[in-house]
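J.: No letters, just coordinates:
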């Protein structure tokens, strides 16, 4: 992770340089952050490295704008805080829709593409219940479990992370759902505009789905499935993993049951998940009953690291040595109490 000045939006030239660096061949997320650490800024990196020309960024930006979208660059105020602390955080995301959704407590629901009817119904019921409880629902817009979860959460808030460019509908049967999420939820894509989804893009997409979320819920995952990759990344990122159990005779649950054997949390309904995280409070509820966080050891550590001087969220994660999900929950609680001010560059301070 870059240890230098985090803000990019306050410096348009640096923001533009980050876009050029991120879109350059052979510079993935890890190399992007290494370049920032080595050179001190993207502007200096662009002077010494071979990067894409400004005209290429302008063309992509114009195409994105025609669809009502924009770039989210690391350092922008709207860049998802939960992703910012990851060592392989996407340097830039294309976004269409409600940019406020990633600031809400988020849970991911993933599972089989060839899901059973019962599995799809369970995913839909779970997404709807968690949505009503105040959670945004993230997934990968695949057919099966992903699509069922997105559809059920359209009214309460859903985030779809795409493996291809943000304009690429995949699979084609989800075209109407793709449009609906752009209108009523949020589409995110790390891959450049116009790029078709390819095999190596799906694991990269999965790390974003889990990274956005406080927890990942797995429904009908076979052995060696993409859902297991998402669950593995979630564990690496310090997120909770929840699993719906199934018959050991059903191969669609082979991976799911293995996750439970290895320590994932078995769930039966939304209450099992809400029991772990609690029910997110609305702003009106927070006014009536302030959120109490100071008695939790990790929360108290985060609170002690905050002050009147704005601090980058990713710096809080490193300094406090707690998960990004914990920091996000503490910051949300403080914001609901009216004790937190957010600044450009994904920085926060106490009021």
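T.: That came through, no problem. Values in this document were obtained by computation on a predicted structure and should not be read as measured data.
J.: only C-alpha atoms for contact and neighbour calcs from this point on.
T.: Fine.
J.: what ranges do the strands span in the stretch 1-150 of the chain?
T.: 70-73, 92-97, 106-111, 136-139 (DSSP state E, counting those that start in this stretch).
J.: What is the last one packed up against?
T.: With contacts defined as 3 or more CA pairs under 8 Å, 6 or more residues apart in numbering; DSSP states H and E, the packing partners of strand 136-139 are strand 106-111, helix 117-133, helix 145-152, strand 158-162.
J.: 6 Å - rerun?
T.: With contacts defined as 3 or more CA pairs under 6 Å, 6 or more residues apart in numbering; DSSP states H and E, the packing partners of strand 136-139 are strand 106-111, strand 158-162.
J.: Okay, one more to line up with it:
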């Protein structure tokens, strides 16, 4: 049974759309593979696609070997455990390779995406929001890329929450390679997912394609930081086409990584300032899933460090966008030595964040 699905998925030139045509016409992969050229054309394939099936069927030994490993699973479109939200999209992957717990794919999820090169503030925001959402009962779904993706996965893992990573490669490899430890932790505590056969190398065209899975698995997609031509906007577009909620966190008008988010908001995405903004929007869909208690930050007013008057005065000299240390010194009227010492303490207490080039910015929730 699995072998026929694997062979069908590995045929060149079919793609999800071609496979879906065959499944609609023949019902099962095995019947599709054994049919005649005339029937393939009746099913809606073109001549090139029909010729691909006429050739020797692809070798799936690598896939079968991977499936024999502990924690490796294959979900087909006909499997009762196939995630229903994804199945309801216009182009669901015929098969999904899963490393970890396949049951998690049916759990309510929120996609979090953004820049691969975020600001320190953007990465911190993603990680903090992901903690909130995971504590509230949502699984965090992203693409395990550098930057916002990784911060989102880590935020969920910080609080022993659920997280799902959708890969743009075969699950026998990790991309980027530096995320091997993260991938292992996600597989152990959540799930790694891919539609691509075992052995598939990173290819640029595969990453936009996998974005439809990230959004398709999720009730909504939150974009944290994105430039105007960011790949994250592809995920947001897919989410919109799939009838899912699209959320965006605004930023400074001077930050190029906020422009993609601002564009989404102009186009109708919901502006997000706090995690509760997202949870309240999704609440009607999640009344039986979300934890009933109000989600609170890991740092509560009772245990968070308190600033003295001098530190608060210095904080007033720092903007929510990167502020040069020379400007901070000028505004505060303090000596450079005093400012440097206080900034270090305030950064350690998470009231501010440093940026390259001697810039600092206030973090949300510092009041």
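T.: Now that the structure is in, tell me what you want to look at. Remember, it's a predicted structure, so these values are computed and weren't measured experimentally.
J.: Look up how far residue 167 of the second structure lies from the residue nearest the centre of the second structure.
T.: For the second structure, the residue sitting closest to the mean C-alpha position, by CA atoms, centre = their mean, is residue 142 at 1.5 Å. Note on residue 142 of the second structure: its distance to residue 167 of the second structure, by CA to CA, to the nearest Å, is 9 Å.
J.: Same question for residue 292 of the second structure.
T.: Per CA to CA, residue 292 of the second structure is found 32 Å from residue 167 of the second structure.
J.: more crowded one of these two?
T.: In terms of neighbours (other CA atoms under 10 Å), residue 167 is the more surrounded of residue 292 of the second structure and residue 167; the figures are 28 against 10.
J.: what residue of the first structure takes the place of the more buried one?
T.: In the first structure, the residue paired with residue 167 of the second structure according to TM-score structural alignment is residue 162.
J.: if we can go back for a sec, which residues touch the residue nearest to the centre of the second structure?
T.: By CA atoms under 6 Å, 6 or more residues apart in numbering, the contact set of residue 142 of the second structure is 111-112, 149, 165.
J.: Switch those over to TSV; also include distance to residue 5 of the second structure.
T.: Supplementary listing: the contacts of residue 142 of the second structure in TSV, determined by distance: CA to CA, whole Å:
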residue	distance to residue 5 of the second structure
111	28
112	30
149	30
165	23
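J.: and residue 225 of the first structure, what pairs with it in the second structure?
T.: For residue 225 of the first structure, the equivalent position in the second structure is taken to be residue 230, counting by TM-score structural alignment.
J.: ok, now residue 144 of the first structure?
T.: Taking TM-score structural alignment for the superposition, residue 144 of the first structure sits opposite residue 147 in the second structure.
J.: what separates its match from residue 186 of the second structure, distance-wise?
T.: Here the criterion is CA to CA. By it, residue 147 of the second structure lies 16 Å from residue 186 of the second structure.
J.: Likewise for residue 359 of the second structure?
T.: In this structure, residue 359 of the second structure lies at 34 Å from residue 186 of the second structure, with CA to CA as the measure.
J.: So for those two, which residue has more residues nearby?
T.: residue 186 (24 against 17).
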